[in-house]
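Student: Need the 3D shape of this:
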Amino acid sequence: MASVDVKKCNDNTKSGEKSKANAKSGEKSKSNAKSGGKKEVKKETGLGLSNRKDENFGEWYSEVVVSGEMIEYYDISGCYILRPWTMTIWEIMQAFFDAEIKKMKIKNCYFPLFVSPGVLQREKDHIEGFAPEVAWVTKSGESDLEVPIAIRPTSETVMYPYYSKWIRGHRDLPLKLNQWCNVVRWEFSHPTPFIRSREFLWQEGHTAFATQSEADEEVLEILELYRRIYEEYLAIPVVKGKKSELEKFAGGLYTTSVEAFIPNTGRGIQGATSHCLGQNFAKMFEINFENVKGEKAMVWQNSWAYSTRTIGVMVMVHGDDKGLVLPPKVASVQVIVIPVPYKDADMQAIFDACSATVNTLNEAGFRVEADLRDNYSPGWKYSHWEMKGVPLRIEIGPKDLANSQVRAVRRDNSAKVDIPMVNLVKQVKDMLTNIQQSLFDAAKLKRDACIDVVKTWDEFIEALGQKKMILAPWCDEEEVEKDVKARTKGEMGAAKTLCSPFDQPELPEGTICFASGKPAKKWTYWGRSY
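Tutor: Take a look at the predicted model:
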């Protein structure tokens, strides 16, 4: 059995991890679940969250991802079991993204998990950013390995030696590969389910082109797919933009990203990134080709990825004091059907109506289940499925049976409506479409209310103290960004650039940088971030 050694970390327990994370936004405290404290559960069901989203966001988040049956804690710190409720969401996003990149002639592959030290060190600027988080296999059984083997934190150095082998001439280009895999980054600060874990799932695309223009075009195509994942599937508004030189991917030419914002914590979060790597990796790994003129040239490369972090952002943005709130497009179960028994009611007829409703909606293409368990009350079931975030609940009782109707209850706003059975499919479709759009609109309204446009340092500091996402004119100088970080460093974390949006507001002539007083070159979003 191989063993893993992580420098500076011998922690295989949850002890230090939890106390730190609870202060920010992370790990679930077991003692909280046992102690009761401010626990507010529904007396009739025994269900409910101990923490409120607005009062203790970190504990609320940790509680809701477990109570909503998304994850389970594992006995290795920073690692989590992804339960079926989570994996369905991941698979739905995967199906969308995989189909779209196949239209772009990108093909799937798989490279090994392990990296030799020699290869890892070939691109020093790149790996420097990952070095503290690299886990190493040092033993096999009781024997020390002659040469330790790294576990991939990302796959540039794994894949590119073989790109060098496979690419010889211009007819071998473009080479466009993607892999769906796991990576390991041994996080030391505040492991948080989905947001910062030591192992996570992602896709990573690695492409090579003959020209920079081809690479530039693909960077933006992929970024648009990431926007669609967030806005069309997860119902989360994002900003598309370019990272600063200080925040770009180490070793790359430039980085683009989609940036989300968590109003409850006042923190930005990098949603997904699409990088143009330029020719730096081509130089390091000797990825050369003979161009159409018969001359030796270096390829232009991109890499791009999104991960299970997307799911954590969804929970943070949409969840409420009842638990998860899932957008219909990604919900494992879009509609839950619950029988409502009454004294002397014909329960078999009610159960049959529930089953018929499920069949009708499933045949129409919806993801629908019935909860026919007879050892739980309807009230308990309502709370249970609300906790799990199911977008729409259908109740069927004796009156509904008599009137050939069902009662539908929305998870997002608790609105109730009676639907005639003859209109069931159309009205359920309309309601789910409306829920999806309403979640996005509500999230955008909250996000936009947290954006402050500032022009001076004093305004910047005031907005930062109010947990805002700040849009400010900037001179685009690395030293100025470093200075802003240094001047805002504190318990809550320093402010930094999130991205410079592609959609730039007008920058009047003579506008000065909020932080340096030098001429401003662009508008840039700033804030604290995860």
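Student: Every contact and neighbour count from this point should use C-alpha atoms.
Tutor: Will do.
Student: tell me the SS of Phe281?
Tutor: helix (DSSP: H, G, I helix; E, B strand; the rest coil).
Student: That one and Trp300: what is the separation?
Tutor: Distance of Phe281 to Trp300, given as C-alpha to C-alpha, to the nearest Å: 9 Å.
Student: who's in contact with stretch 308-321?
Tutor: With contact meaning C-alpha atoms under 8 Å, 6 or more residues apart in numbering, stretch 308-321 is reached by 49, 51-53, 61, 65, 86, 89-90, 193-196, 200-202, 230, 234-236, 260, 262-263, 269, 271, 324-326, 439, 443.
Student: The structure of the following sequence is requested for comparison with the preceding one:
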Amino acid sequence: MAKAIPSRSENYSEWYNELIKKADLAENSAVRGCMVIKPYGFSIWEKMQRALDDMFKETGHSNAYFPLFIPKSYLSKEASHVEGFAKECAVVTHYRLKNAEDGSGVVVDPEARLEEELIVRPTSETVIWSTYKNWIQSYRDLPLLINQWCNVVRWEMRTRIFLRTAEFLWQEGHTAHATAEEAMDETKQMLEVYARFAEEWMAMPVIRGAKTPNERFAGADETLCIEAMMQDGKALQAGTSHFLGQNFAKAFDVRFLTKDNQLDYVWGTSWGVSTRLMGALIMAHSDDDGLVLPPKLAPIQVVIVPIFRNDEQLAQLTDKIKPLMQDLRKAGISVKYDNSDANKPGWKFAEYELRGVPVRLAMGLRDLENNTVEIARRDLKTKETVSFDGLVDHIKNLLDDIQKSIYARALEFRSQNTFKVDTYREFKEQIEKGGFLLAHWDGTSETEEAIKEETKATIRCIPLQGEEEEGTCIYSGKPSKKRVVFARAY
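Tutor: The predicted structure follows:
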């Protein structure tokens, strides 16, 4: 049989790590805190990339690329920005190595020290806004809508594959606008793009919200986010979109001539999602038998396993299956035909279940005689025997149903694990059990920090949707106008 993994109920963290390993998604690198994304895992990321990139381009954005290295002085120009990232920066100080005089290997050449240290990109606001100064002179140059796909480095001490690594892949959008209203509209629009991607592609329901001042991106006036619930009841921030105000424009003197012939600073946004979405995909849907992938992101949507005893039987089955594969591919469905004789069908069934392939077809000689095929769906682990006639349409409908079913199951799980709490005692009892807690907060940083210190729960967001509701803060007893979402988080 295929490789077993621990159960979620016994050890959720070990289940996650082992699933990534056994499903061949990624592995730890020889470089501490970094990961190697393996072909199967990277093919999922590529599907995410393609879908998101199409959505960015539909909203008028273009891709560009900016340097990996950022002069240290750039980070000093925006005070809150450098404070937010200072502890995570990797710094390049020299540009040359030389052989050690004792023959022990290579050493840093002390004569090759850089005049100014370079920071390995933790995020690109500074280097991009220094470039925008040259690109923007007039209102006619706005809006400037740029995205880049790249890697970033944030020196994490405690790492976990996909969720928190020293180097990771992401996209970062950086836009410039003539007015605050336009920039805020952009911030909201891109949050909605992320939310649509999470729900329609990842089949993962999210809460759209605003971060508290304590949790905002360093250098932003406002941070919007989407928050998802994992199967252990913890929250995961799945995407952020930031209204930067004129902070970076002022730091890098990016001004433009308005229609009224006045010089003004431009208004900015930035927004990003990363390979952390891979971790979210795994933890939101998978089970004790392996990955459960929504069809839209599955590298293999349909696997066909012939059941045969000899080459003659395999040839007969292949003659029947080949036209089906062609028709499936014409319909835009990715399909794999596993006709290898290295492993038995039972092993193959378990292996493709582990890898989260949404639909499995099995066909033997009896099926050939009856013009039927056995279909198994990964999400519900059910099987049915159907006619070969009209099979492509049946599979298309089945994939659509699986996509919706996975989303509905995740939404139901979130609903069952979201609780309104009105007292701090109730809050402390429930937070130990996990889930999203909707509670009143007085809006002060002091209360937020006190709750975090005492319970390890943070305010994940102030929901953008939902009614105003007068109440009293669970901690201080002071007035509150709206419930916020608390949770322990990744």
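Student: TM value for the aligned chains?
Tutor: TM-score of the superposed chains, computed with TM-score structural alignment, normalised by the length of the second structure, equals 0.95; 476 aligned residues with a C-alpha RMSD of 1.4 Å.
Student: List the buried residues in the longest helix along the second structure.
Tutor: Longest helix of the second structure, by residue count under DSSP state H: helix 391-416. Using 16 or more other C-alpha atoms under 10 Å as the test for burial, helix 391-416 of the second structure gives 391-392, 395, 398-399, 402-407, 409-411, 413-414.
Student: whereabouts in the first structure does it align?
Tutor: The aligned range for helix 391-416 of the second structure in the first structure is 424-449, by TM-score structural alignment.
Student: Looking for the alignment partner of Gln212 of the first structure in the second structure.
Tutor: The alignment partner of Gln212 of the first structure in the second structure, by TM-score structural alignment, is Ala180.
Student: again with Lys105 of the first structure
Tutor: Aligned counterpart of Lys105 of the first structure in the second structure: Gly60 (TM-score structural alignment).
Student: And for that match, nearest residue in space, chain neighbours not counted?
Tutor: Leaving out its chain neighbours, the residue that sits closest to Gly60 of the second structure by C-alpha to C-alpha, 6 or more residues apart in numbering is Leu145, at 7.0 Å.
Student: With His384 of the first structure instead?
Tutor: If you skip the residues right next to it in sequence, His384 of the first structure has Leu47 as its closest partner in space, 7.1 Å away by C-alpha to C-alpha, 6+ apart.
Student: List the residues that contact Leu234 of the first structure.
Tutor: For Leu234 of the first structure, the contacting residues are 314, 327, 329-330, by C-alpha under 8 Å, 6+ apart.
Student: Show me what it aligns to in the second structure.
Tutor: Aligned counterpart of Leu234 of the first structure in the second structure: Met202 (TM-score structural alignment).
Student: Can you tell me the SS state at that match?
Tutor: coil.
Student: That one and Thr269 of the second structure: what is the separation?
Tutor: Met202 of the second structure is 25 Å from Thr269 of the second structure, where distance means C-alpha to C-alpha.
Student: Same check on Gly356 of the second structure?
Tutor: For Gly356 of the second structure relative to Thr269 of the second structure (C-alpha to C-alpha), the value is 37 Å.
Student: Map Arg488 of the second structure onto the first structure.
Tutor: Checking TM-score structural alignment: Arg488 of the second structure goes with Arg528.
Student: Which helix or which strand is home to the counterpart of the residue nearest to Gly60 of the second structure in the first structure?
Tutor: Here Leu145 of the second structure is matched to Lys176 in the first structure, going by TM-score structural alignment. When elements are assigned from DSSP states H and E, Lys176 of the first structure belongs to strand 175-184.
Student: how far off strand 175-184 does the following helix or strand past that strand point, in degrees?
Tutor: Sequence order places strand 199-209 as the next helix or strand after strand 175-184 of the first structure, per DSSP H and E. For strand 199-209 of the first structure against strand 175-184, the angle by axes from the mean of the first three to the mean of the last three C-alpha atoms, to 10 degrees is 160 degrees.
Student: So which elements touch strand 199-209 of the first structure?
Tutor: Contacting strand 199-209 of the first structure under the criterion 3 or more C-alpha pairs under 8 Å, 6 or more residues apart in numbering; DSSP states H and E are the following elements: strand 175-184, strand 300-307.
Student: Which among those is found nearest to Leu225 of the first structure?
Tutor: strand 300-307 (10.3 Å; C-alpha to C-alpha).
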